[in-house]
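# Predicted model and sequence follow; I will ask about them next.
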Amino acid sequence: MPEPAFWHGRRVLVVADPLHTFVTYKDSTYAMMRELARRGARLAACEPQHLQWSSGGPVTAWVRDIELRDDAHDWFHVRAQAREPLHGFDAVLMRKDPPFDAEYFYATHLLQQAERDGARVFNAPAALRDHPEKLALMEFAAFAPPTLVTRSTEAIRAFHVEHRDIILKPLDGMGGRGIFRVGPDGLNLGAIVETLTQHGHTTIMVQRFEPAIAQGDKRVLIIGGEAVPYALARIPQGGEVRGNLAAGGKGVAQPLTEAEWAIARALGPRLAARGLLLVGLDIIGEHLTEVNVTSPTCFQEITQQTGFDVAARFVDALQAAVVAAAAEGGA
């Protein structure tokens, strides 16, 4: 069992988007921070742009020590700010939202250097880099619907001819942005392909449309290699093809199905062994459609609807990972 007093006085740095952009009633990073604060941790925050390295020294960041307030509109107070080495924190949480662009890539290298300095970073920077959101699916194709990754118009047209009803999406998006469905009539396929591939200069993902989306695009959370027993079914609304909450989908928490448990048990331990403490699997029907590792969400919706405290489970797993890392490093 986790030691209740473990976090008392320990410092945790959260690397994320600007704090003022958080929507606290649904933000999973906020839920993590709130649970850490409840257990006595001292919180600090920075953005990837604040990371810095200079020869002869450790990776540092301009960080703000913060205190949480019980006010949705004024939810944090900055107690102090200074440039500090990342290895001075007991844990560093990388929670920057996509896009998985060049700047995100550079941030993972800076965070990996911080690990060499002695920092404990979750999810592990190398694992983040090796599992870019949508492309990580390629390793687990046995669980996925027919999928194509290409920038070729001809290949996409051939895929459409074979599967007739398809979904096209950019590789670096989130929240359902830039996702298109093209049915059997092929209406606007050419224009959509030109737009998404930027006339053949950008690689995209194409998948067979799964009618089970009507029952929801399920988010299954894997924490420390084990699945949370409830998924959040993000159900499209108003004729929309996207179930993403950011695109207006309705979130309904449901117990995992047998198919979802099977996928979670097959992938969870493998991903955890690579340094991925938290993973969000997207599953439609019986098919895995995405493997999210950057900033998986849905903590609060699942907790509010089921009573299962996802943030507490995460902080328990984080504690175990910090203890294991300290033992391995002889700290």
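On my side now, so go ahead. Numbers count the residues shown, from 1 in each chain.
# can we go C-alpha only for contacts and neighbour counts from here?
Fine.
# Point me to the helix or strand that includes residue 191.
In this assignment (DSSP states H and E), residue 191 forms part of helix 189-197.
# Flag every buried residue along that helix.
Under the neighbour-count criterion of 16 or more other CA atoms under 10 Å, helix 189-197 has 189, 192-194, 196-197 buried.
# Which strands or helices does it pack on?
helix 153-163 (3 or more CA pairs under 8 Å, 6 or more residues apart in numbering; DSSP states H and E).
# Return the angle between stretch directions for the helix it packs on and helix 189-197.
Relative orientation of helix 153-163 versus helix 189-197 (axes from the mean of the first three to the mean of the last three CA atoms, to 10 degrees): 130 degrees.
# For residue 300, which non-adjacent residue is closest in space?
residue 26 (5.6 Å; CA to CA, 6 or more residues apart in numbering).
# Please compare the first structure with the one that follows:
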Amino acid sequence: MSKKIRNMKIKLGIVMDSIKLIDIDKDSSFAMLIEAQNRKYEIYYMEEKDLFLESENAFAKSKKIKIKKDKKKWFNFIDNKKINLCELDVILMRKDPPVNMQFIYTTYILEKAEKKGTIIINKPKSLRNFNEKIFIFDFKEIIPKTIVTKDIKIIKNFIEKQKEIVLKPLDLMGGKSIFRIKKNDPNYLSIVELMTNYEKKYCMAQEYISEINNGDKRIIVVNGKIIPWLLKRIPKNGETRANIMSGGKGIVEKINEKDLKIAKIIAKKLKLNKIFLAGIDIIGDKLTEINITSPTCIVEIQKFSKVPICKIIMNEIENQIKIKKQKS
């Protein structure tokens, strides 16, 4: 990294859910902000409600923020400021799902700033075009048997054929509203009616993968580069969901050749579509999701593997800023 870029005062914005509610020992956004602050970036904190358009420009009611690793008081707002988002060098879009219309509107606002030169991670267009569940259909050779539908009869036929399935919404995260259903389950119809909102809402059904008992694996990709360690999330007894938010236990492991082969296929497409930061989820030898909204597990992998993921992220961001300034 050139001294010129390192010594330059980088202005970084972050759009996220309330920082008041995070767990600083696990939150990936907080870990990235710590690294940014260590590099003496100016950090501007924003929530979704703070963004607005005015005279074809994207603005925010932002707060300059200082943070520290203190579980009693981990942030301090030092200034409130209306800011034109094009004044920022980079914005991290770290708003958690649901990916609803409010989320989509937020990407439109951020895209206005992007067109004027601000780097947005991940790109607004990518956040709209690559749904975390549906994106996996681009890799049909390595995914489990999967359908997306509103139609209750189609789901019923899928259960009849697969014997056991997992039903999940398209717009949530962290294991929320995920159901494991067996053939002849007496609660089948109630669950499917709930998930499809009586055939008004799409959901995803996948064949049940028994290897979930050994955990699912989260692999982090930064600007096409695969982090060589992963987090295996093992569900607690009697549970299907392995997500840490759902009580799963995390174990950090070095990525094996089989998982690396899958990750390389996906990383190539992520790079091609300019998706800067992603989390790949694998169960057994099957790709189940590609998280691009606000990928997590960075803290756990970084802590136990000693791979400085946040440093890698900021180095890549600085490279992008350098390239942009050379072109301007």
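Nice, I can see it. Predicted, not measured: the structure shown is a model, and the values here were computed from it.
# hang on, the earlier thing: distance to residue 172 of structure 1 added to the buried residues of helix 189-197 of structure 1, as a markdown table?
Formatted as a markdown table, those follow (distance: CA to CA, whole Å):
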| residue | distance to residue 172 of structure 1 |
| --- | --- |
| 189 | 20 |
| 192 | 16 |
| 193 | 16 |
| 194 | 17 |
| 196 | 11 |
| 197 | 12 |
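# average offset between whichever helix or strand comes after the helix holding residue 191 of structure 1 and structure 2?
Once helix 189-197 of structure 1 ends, the next helix or strand along the chain (criterion: DSSP H and E) is strand 204-208. Taken over the aligned residues, the distance from strand 204-208 of structure 1 to structure 2 averages 0.2 Å (mean CA distance after the TM-score superposition for structure 1).
# Could you tell me which residues within stretch 313-330 of structure 1 count as buried?
Under 16+ other CA under 10 Å, the buried positions of stretch 313-330 of structure 1 are 313-322, 325.
# Kindly indicate which of those lies nearest residue 229 of structure 1.
residue 313 (11.2 Å; CA to CA).
# Identify the residues contacting the closest one.
For residue 313 of structure 1, the contact set (CA atoms under 8 Å, 6 or more residues apart in numbering) comprises residue 223.
# is it true that it lies in a helix?
Yes: counting by DSSP: H, G, I helix; E, B strand; the rest coil, residue 313 of structure 1 is part of a helix.
# Quick check: it vs residue 112 of structure 1, distance?
Separation of residue 313 of structure 1 from residue 112 of structure 1 (CA to CA, to the nearest Å) stands at 25 Å.
# What of residue 323 of structure 1?
From residue 323 of structure 1 to residue 112 of structure 1 the distance is 19 Å (CA to CA).
# hang on, the earlier thing: tell me the one of the buried residues of helix 189-197 of structure 1 nearest residue 230 of structure 1?
residue 196 (33.8 Å).
# Contacts for the helix holding residue 191 of structure 1, please.
By CA under 8 Å, 6+ apart, helix 189-197 of structure 1 touches 151, 153, 169-170, 178, 180, 182, 199-200, 202-204.
# how about a cut-off of 6 Å?
Identification of contacts with helix 189-197 of structure 1 by CA atoms under 6 Å, 6 or more residues apart in numbering yields 151, 203.
# what about that helix, how far off from structure 2?
So helix 189-197 of structure 1 averages 0.7 Å relative to structure 2 (mean CA distance after the TM-score superposition for structure 1).
# That helix relative to strand 204-208, how many degrees between them?
Helix 189-197 of structure 1 and strand 204-208 are oriented at 140 degrees to each other (the same axes, to 10 degrees).
# Lovely, talk soon.
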